[in-house]
Structures are given as C-alpha cells and as structure tokens.
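> Below are the sequence and a predicted model; questions follow.
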Amino acid sequence: MATVTDGIHVLTVAGEIDHQTGGTLHQALNVSGTARPRVVVDLARVTFMDSSGINVLIIAHRALTEAGG
C-alpha cells in the first residue's frame, strides 16, 4: 500500500520480499518525476527478506539520493 503524506511517499510492505517479489517492490519505489522525492518504507509487516530485497532498497536509495531526495 502506498500513500502520500506531506509530500512524503509512504510505502507499507507486507509478506515476503525475495527474488520473485523484488520487482514489484522496485516498481513501487519508483517515484521518478517527483522533485526531491522523499520515501519511507514501512517494513513492520515483512516476514522475510533475502538479499534481493536488500538490493532493491539499496538501488532505490541511490536513485532517490541522486534525484535530490
């Protein structure tokens, strides 16, 4: 689930994040076209995350930082 509060994209993730679901997370984290994109990822309901999920978060962090977020 994704919401926007005060210009901050809040993404609530649930279940497992692995090589099969990482693409969906990657797409959800794509906030291109947003000036100074700010994103919070709530992982409280994630029951499992492997290295592919961590890689998605690292890639998103780098992209958002480059965009001034």
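That came through fine.
> going forward, measure contacts between C-alpha atoms and count neighbours the same way
Noted.
> what about the longest helix in the protein?
Criterion DSSP state H: the longest helix present in the chain is helix 51-66.
> Helices of this protein, start to end?
22-28, 51-66.
> out of those helices, nearest to Asp6?
Distance to Asp6, taken as CA to CA, is lowest for helix 51-66 among the helices of the chain, at 17.2 Å.
> Return the list of helices and strands in contact with the longest helix of the chain.
helix 22-28 (3 or more CA pairs under 8 Å, 6 or more residues apart in numbering; DSSP states H and E).
> before we go on, here's another structure to hold up against the first:
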Amino acid sequence: MADIQDPAGLPARLFITRADSDGIRVLTLGGEIDADTVGGLREALCVDGTATTSRTVLDFGDVTFMDSSGVNVLVAAFHTSRAAGGWIRIAALTERVWQVVDIVGLDTVIPCYPTLPEALAA
C-alpha cells in the first residue's frame, strides 16, 4: 500500500492510498479533486497510457469536492483502461460528488457502485 501526495510537494488537499486486491488496483481518495490537486489523481491513474493494471476501483468515500478537472481525468483514465482491455469503477460517492457525477452523466460512462465491496465484486 502506498500513499500518493501532491506531486508539486505542496500540502496535499487530496490524499490517495493505493492497494491491490486480486489484481485490481484500488485507489482510496480523500479530500478535494480540483485543478490544483488533479495532478496527483492523474499520476495515480497513470493516464499517460502506462497504467500498471487496466482494472481499477476508485473509492470516493472521503472525497468532499470534485470539479470538471476531476471528471476529465476520470474520462481519460476510462479510455486508457478500456484501450488496454480493462475497466474503471467508482465506489462510495458522497452526496456532493454524486451531484457532479449525475449532472455530467459520468455514471453513464463509468459504472458507479454504492460500496467498495460491490465495486470489487461486480
């Protein structure tokens, strides 16, 4: 398990913990996903096409805010994973973040599950 902090060395407002579960990368996120912090998420997802695994579950249980920059990184990660024959799933969206996901229709692109165990089992 590894903690990923802001790549610029700034005090992190987004915390990312990485673990693996039966070949599935699990990223547990906490804090805010916005233009200032999205670089850490991009790095954790390896959106540049060099993902170490093409199957990822994102646990959003402790995310308090996400703007369009986070949505854009998630869509890019979806395409990268899909091109590698894999997938991305989102779990445990908070009410505030669910509103953003619902408004932009992200849940029609990336499957969303109420809990981490449900996302892992799907």
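Perfect, thanks for sending it. None of these values were measured; they are calculated from a predicted model.
> Quick one: map Arg62 of structure 1 onto structure 2.
The equivalent of Arg62 of structure 1 in structure 2 is His79 (alignment by TM-score structural alignment).
> and the gap between its match and Val101 of structure 2?
In this view, His79 of structure 2 and Val101 of structure 2 are 17 Å apart by CA to CA, to the nearest Å.
> Then Cys112 of structure 2?
9 Å.
> Among those two, which residue is more densely surrounded?
Between Cys112 of structure 2 and Val101, Cys112 has the larger neighbour count (other CA atoms under 10 Å), namely 23 against 20.
> tally of neighbours for the closest residue to that one other than its chain neighbours?
In space, and not counting its chain neighbours, Cys112 of structure 2 is closest to Ile90: 4.6 Å by CA to CA, 6 or more residues apart in numbering. Ile90 of structure 2 has 24 neighbours, counted by other CA under 10 Å.
> Return the residues in contact with the aligned residue in structure 2 for Gly22 of structure 1.
Aligned by TM-score structural alignment, Gly22 of structure 1 pairs with Val38 of structure 2. Residues in contact with Val38 of structure 2 (CA atoms under 8 Å, 6 or more residues apart in numbering) are Ser69, Gly70, Val73.
> What separation do you get for the aligned residue in structure 1 for the second one and Met1 of structure 1?
Residue correspondence, TM-score structural alignment: Gly70 of structure 2 in this structure matches Gly53 in structure 1. From Gly53 of structure 1 over to Met1 of structure 1 the distance is 17 Å, taken as CA to CA.
> Please identify which of the two sits among more neighbours.
Gly53 (21 against 9).
> circling back to that earlier point, what is the nearest of the contacts of Val38 of structure 2 to Gly23 of structure 2?
Looking at those and their distance to Gly23 of structure 2, the nearest is Val73, at 22.1 Å (CA to CA).
> Does the closest one touch Ala44 like I think?
No: taking contacts as CA atoms under 8 Å, Val73 of structure 2 lies outside contact range of Ala44: 10.7 Å.
> residues contacting the residue most central in space within structure 2?
By CA atoms, centre = their mean, structure 2 has its centre lying nearest to Leu58, at 4.3 Å. Going by CA under 8 Å, 6+ apart, Leu58 of structure 2 touches Val26, Leu27, Thr28, Leu29, Ile88, Arg89, Ile90, Ala91.
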